[in-house]
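Student: quick one: sequence and predicted model below, then my questions.
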Amino acid sequence: MASISLFEASLSLFCFLIIFCYFLNKKHFGYLVNKRSPWNWPVLGMLPALVLWSRRIDVLIRVLEKSNLTFLFKGPWFARMDALITVDPANIHHILSSNFSNYIKGPEFKEIVDVFGDPLFTADGDLWKNIKMSSQVILSRQGFQNLSMSVATSKIKDVLLPIFSRFSEEGTVVDLQDVFRRFMFDISLVLVSGSDPQSLSIEMPEVELAEAFEDAGEAIVSRLIIPRFLWKLQNRLGLGKEKKLIEAGATFDRVCAKYIAAKREEIRSQGIHHHDHDGECEDFLTYYIKLDTSKYELLDPSDDKFLRDTILAIIMAIRDTSSSALTWFFWLLSKNPHVEAKIRQEIITNLPKTATSQERPWSATDHREFLNKLVYLHGALYETMRLYPPLPFQRKTSIKSDVLPSGHIVDANSNVIFLVYALGRMRSVWGEDALEFKPERWVSETGELRHEPSSKFLVFNTGPRTCSGKHLAMTSMKTIVVEILQHYDIKLVEGHKIKPKAHLNLLMKHGLRVTLTKRCSA
């Protein structure tokens, strides 16, 4: 590890002493809130504004609105934190689609999230192509899609609804955010390893792997806000959030090694060394351990680190995104009862007779057709993610210099940040009602789902890096929503404060505390 000079350590201490004193002064704090653009301080750059934005995203939104959706952030001197921040759909399309080859995740981003290794979301070049193509194969298999739906529905009926019933009968206050994160964590582990950690139960037990993800996420957000040399120093000394990140990495290594060893032994005992043609009921670990490497030269199934990184990536992809969307969705429903009423009516109207008939069980085809008819629900989920995107930002690094459609010049080896959270709130992008929760904006005059450019609705990314699991994610979330709304009324605890939390994915700082009431018709 590179040595850290006394000058760098002294400079970091000096910077943070100034910031601390600065934010104690309420007059200056108020000025920053109302200022049209952030100050570029000597030595500090715009770091004081960044600290404020991490707590007051509305201030940054105002800056972007008054900067024609793009402006250059200047970090502290020598801290390598300069970045072009943009929410301009034309710029986003250019970077992520038209000139995709010129923009990569880059070594700095990989260093920031190094605890996760080299999964799909940090890989570049041919390695990324290999991981992307191999993941698309398993996600597109009907067998895996059936497995995904089977796991979700059984978890709903055998675990989620019985727990809700218990909480409803006892009048217990429930943190829905915690429930959804545990629910999706269990599903992700089943799909990746075939093993159910059963973190969702009446006891709500602590699960060390899930806790490690929380600690790692908080530490990485801290790395994004403070100068690189400071978190490097903390990591070297094992202090603060960096200490928890180191411990999280050790937990990732140990727990994943256990799952990998168990899966290898399972495959050996079955005497199977190749893929089934239909790929039925094949989890991710099984798929990758038996992967035909002649098709993916840069992937090595014999390398436990590759499998470890894959496990972590899949958990994040399944748990963090869907649980975040569902949490914000049910909060928005509690604030908009007319939307909830329309969704309930849509469910009742389109529910097939076979769903309640004893003559013939409800088939998978019936289920898919039913979900496809729930256009308003689909729009409500999209509208939730527009306002509260599970992944609130993206970061890219340029290889060569470039000129964006907005006219801004991007130098070689420069960072560009897309603030997805702010993008969904731009009046110039979404209209004067951009801050309103209106599922109707996603429904066409003919009652079909309205299409919006993915560079404008960036929740599932755009261009070559578009999310391969988009369809499965929407199917899973719609299934969960339907089951809950059919059986329960959800009421927000009076006085409970809802506030976003700085994290890799968009969380509620204080959770979503609600009470549950069983519906008479259920």
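Tutor: All right, it came through fine.
Student: C-alpha only now, for contacts and for neighbours.
Tutor: Noted.
Student: now do the strands in the stretch 151-300 of the chain.
Tutor: 174-175 (DSSP state E, counting those that start in this stretch).
Student: again, but for the chain
Tutor: 70-73, 83-86, 103-104, 174-175, 393-398, 402-403, 409-410, 415-419, 488-492, 500-501, 507-508, 513-518 (DSSP state E).
Student: now those strands as a markdown table including mean neighbour count?
Tutor: Below are the strands of the chain laid out as a markdown table (neighbours: other CA atoms under 10 Å):
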| stretch | mean neighbour count |
| --- | --- |
| strand 70-73 | 18 |
| strand 83-86 | 20 |
| strand 103-104 | 22 |
| strand 174-175 | 18 |
| strand 393-398 | 19 |
| strand 402-403 | 14 |
| strand 409-410 | 16 |
| strand 415-419 | 22 |
| strand 488-492 | 19 |
| strand 500-501 | 17 |
| strand 507-508 | 22 |
| strand 513-518 | 20 |
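Student: okay, the ones you listed in TSV with distance to residue 321 next?
Tutor: Conversion of the strands of the chain to TSV gives the following (distance: least, CA to CA, whole Å):
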stretch	distance to residue 321
strand 70-73	26
strand 83-86	22
strand 103-104	22
strand 174-175	17
strand 393-398	13
strand 402-403	32
strand 409-410	30
strand 415-419	16
strand 488-492	22
strand 500-501	15
strand 507-508	10
strand 513-518	20
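Student: tell me how far residue 116 lies from residue 286.
Tutor: According to CA to CA, to the nearest Å, residue 116 and residue 286 sit 20 Å apart.
Student: just residue 200 next, same as before
Tutor: 24 Å.
Student: kindly report the same for residue 28.
Tutor: 57 Å.
Student: look at those two and report which has more neighbours.
Tutor: residue 286 (23 against 11; other CA atoms under 10 Å).
Student: excluding its backbone neighbours, what's nearest that one?
Tutor: residue 263 (6.9 Å; CA to CA, 6 or more residues apart in numbering).
Student: one more structure, for comparison:
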Amino acid sequence: MEAPMQQHPQLQSSLSAFFFCFAASFFLFSLLLMLLRSRPWCACDVCRAYMTSSWADGGRFRNLGDWYTHLLRNSPTRTVHIHVLGNTITSDPANVEHMLKTRFDNYPKGKPFSSILGDLLGRGIFAADGDSWCFQRKMASLELGSVSVRSYAFDIVSAVLRRRLLPLLSTVAGAGCCDSVLDLQDLFRRFSFDTICKISFGIDLGCLELGRPLSKFAEAFDEASRLSAARALSVWPLVWKVKRLLNIGSERELRRAVRLIDELSQEVIKQRREAGTATSGHDLLSRFLASTNDERYLRDIVISFLLAGRDTVASGLTTFFLLLSKYPEVEAKIVEEIKQASAGGDVREKGSGDIVGEVATERSDGDGEVASYAQLGEMHYVHAALYESMRLYPPVQFDSRFAVEDDVLPDGTFVRRGTRLTYHTYAMGRMEELWGADCNEFRPERWLNGDGAFVPQSPFRYPVFHAGSRICLGKELALMEMKTVVVTVLRRFRVEVLDQGRPPKFASGLTATVAGGLRVRFRMR
């Protein structure tokens, strides 16, 4: 006996047409609803300039961040709205404190953030909210705050400097020809990738050998970061979501990069498990392996460590040396402080104590090439110069949250439920009311008191390391690594930046990356 549908082909055809029309109608209705919410047709001057990229016309603004800074400076409340993005941007420290502390629960990362970066970051600490974030934060805090981890990390950084970076720079500085020109940004990205992989996973990728291409891990991570960041800048999220659904274009490239990252992460985890307690235990991943068997969770931890420890350090160091090339008087003061600390003379009593932190033992490589932990703690001017550099060029230029409920900011701005609220760290470092009339100048002295001791500012005024409950747990490790590199390099070399007259242009990404790199030449002192 034939099936009912086979007996009535006309009925089958009608039902198929009905379901198709229903699905198409639902899709169109959802699209219309999304368009009404996102207001992609907004004709205000700000949105028109963003949509057409006319903000870049005439070369007045080299970067989107410079244009945002201009808008915020001219806003009475230091808050602006980009309607086509559904984004409210602020540079008011009171708003930042409200967002990250006072109403912290109302401003999670949110589902839109997870949708944009979830393919790369997964459930890692940078994308998580709620109980998952609390658990990861507690675990990471216990590990990153321990003296043993800081001591282990310092040993790794010192070893990579002494055994790889210094010999390489000595060779390049002695070449004395066009071959001595290096891309400083590439150099620091390789260096920080080597150190973070050793500190976090106990593996040595050997990226700091310039004759070798970057590892597949590093290349895939760069590609995935760039493509994920492009999603956040899109006025039409539906476009990349459809591309992801159909697996075409940039979304296909992103999926390929993430797949490679997943495979390599699994291999890293497998190696650490197989190594067992005989060779494991010091690196951060081994410590987390003892607390969970969730492979996907461990993969997300691997990615979080890479994002936190590689690109941010490389970005901070690159722009530091860029600024230093324009302010030789600052370089001279740094070199003098390095000499005084290295001489081992009497150190003045300073109110802030050892700003690097306490370590159980004072470590040194024995040959004077790399400063000891104690010596780094004496260098308050170097510390201030790093903070000043990141005020002007923060490695992460802005950060966003999504409002759970309607809210009103301290400056009176109404924030509708679902709105993306962004605090713009790059712009905040250029606000005259926060840093004075010389806010565009590189002046480390603004961070020192009358005795020459470093004095920190409120993290809501200087959210380079974020603030509130989500303040960066790896802050001290990052500062230690950057400070060690700066002191070690400047003790032996002069760094000449080529084409230093042009302000940097940043490529789109999760962290600030100088487009085209930074060409430099090293000279022996």
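Tutor: On my side now, so go ahead. None of these values were measured; they are calculated from a predicted model.
Student: work out the TM-score between the chains.
Tutor: After superposition, the two chains reach a TM-score (TM-score structural alignment, normalised by the length of the first structure) of 0.83; 467 aligned residues with a CA RMSD of 3.0 Å.
Student: tell me, how many residues neighbour the alignment partner in the first structure of residue 393 of the second structure?
Tutor: The alignment partner of residue 393 of the second structure in the first structure, by TM-score structural alignment, is residue 388. The number of residues packed near residue 388 of the first structure is 25, by other CA under 10 Å.
Student: give me every residue that touches residue 388 of the first structure.
Tutor: Counting by CA atoms under 8 Å, 6 or more residues apart in numbering, residue 388 of the first structure touches 325, 328, 421, 506.
Student: the second one contacts residue 383, doesn't it?
Tutor: This means residue 328 of the first structure. No - in this structure, residue 328 of the first structure is not within contact of residue 383 by CA atoms under 8 Å, at 10.4 Å.
Student: neighbour count for those two, which is higher?
Tutor: Neighbour count, other CA under 10 Å: between residue 328 of the first structure and residue 383, residue 328 has more, with 26 against 23.
Student: distance of the more buried one from residue 210 of the first structure?
Tutor: 20 Å.
Student: how about residue 395 of the first structure?
Tutor: 25 Å.
Student: map residue 165 of the second structure across to the first structure for me.
Tutor: By TM-score structural alignment, residue 165 of the second structure lines up with residue 160.
Student: residue in the second structure paired with residue 257 of the first structure?
Tutor: Residue 257 of the first structure maps onto residue 266 in the second structure, by TM-score structural alignment.
Student: oops, could you answer that again for residue 147 of the first structure instead?
Tutor: Aligned partner of residue 147 of the first structure by TM-score structural alignment: residue 152.
Student: so what's the residue count around residue 387 of the first structure?
Tutor: Residue 387 of the first structure has 20 nearby residues by other CA under 10 Å.
Student: quick one: map residue 455 of the second structure onto the first structure.
Tutor: So, by TM-score structural alignment, residue 455 of the second structure is matched to residue 450.
Student: can I assume its match is in contact with residue 440?
Tutor: No - if you go by CA under 8 Å, residue 450 of the first structure and residue 440 don't touch, sitting 9.3 Å apart.
Student: more neighbours, those two?
Tutor: Using other CA under 10 Å, the more surrounded residue of residue 450 of the first structure and residue 440 is residue 440, with 18 against 14.
Student: for the counterpart of that one in the second structure, which non-adjacent residue is spatially closest?
Tutor: Aligning on TM-score structural alignment places residue 440 of the first structure opposite residue 445 in the second structure. The spatial neighbour of residue 445 of the second structure that comes closest, neighbours along the chain excluded (CA to CA, 6+ apart), is residue 384 at 7.2 Å.
Student: surely the one you found meets residue 447?
Tutor: Yes - if you go by CA under 8 Å, residue 384 of the second structure and residue 447 touch, sitting 5.6 Å apart.
Student: those two: which is more packed in?
Tutor: Higher neighbour count among residue 384 of the second structure and residue 447: residue 384, with 22 against 19, using other CA under 10 Å.
Student: so what does that one match up with in the first structure?
Tutor: Under TM-score structural alignment, residue 384 of the second structure pairs with residue 379 in the first structure.
Student: isn't that match right next to residue 443, touching?
Tutor: Yes - in terms of CA under 8 Å, residue 379 of the first structure counts as a neighbour of residue 443; the distance is 6.6 Å.
Student: I'd guessed residue 97 of the first structure sits against residue 454; true?
Tutor: No - using CA under 8 Å, residue 97 of the first structure is not in contact with residue 454; the gap is 10.3 Å.
Student: give the residues shared as contacts by the two.
Tutor: The contact lists of residue 97 of the first structure and residue 454 share residue 462, where a contact means CA under 8 Å, 6+ apart.
Student: the helices in the stretch 51-200 of the second structure, which residues?
Tutor: For the stretch 51-200 of the second structure, the helices defined by DSSP state H, counting those that start in this stretch cover 64-73, 93-97, 110-121, 130-144, 147-160, 166-175, 184-201.
Student: could I get the ones you listed as a markdown table with distance to residue 521 of the second structure and mean neighbour count?
Tutor: Shown next, in a markdown table, are the helices of the stretch 51-200 of the second structure (distance: least, CA to CA, whole Å; neighbours: other CA atoms under 10 Å):
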| stretch | distance to residue 521 of the second structure | mean neighbour count |
| --- | --- | --- |
| helix 64-73 | 28 | 19 |
| helix 93-97 | 39 | 21 |
| helix 110-121 | 35 | 19 |
| helix 130-144 | 35 | 15 |
| helix 147-160 | 21 | 19 |
| helix 166-175 | 7 | 16 |
| helix 184-201 | 9 | 24 |
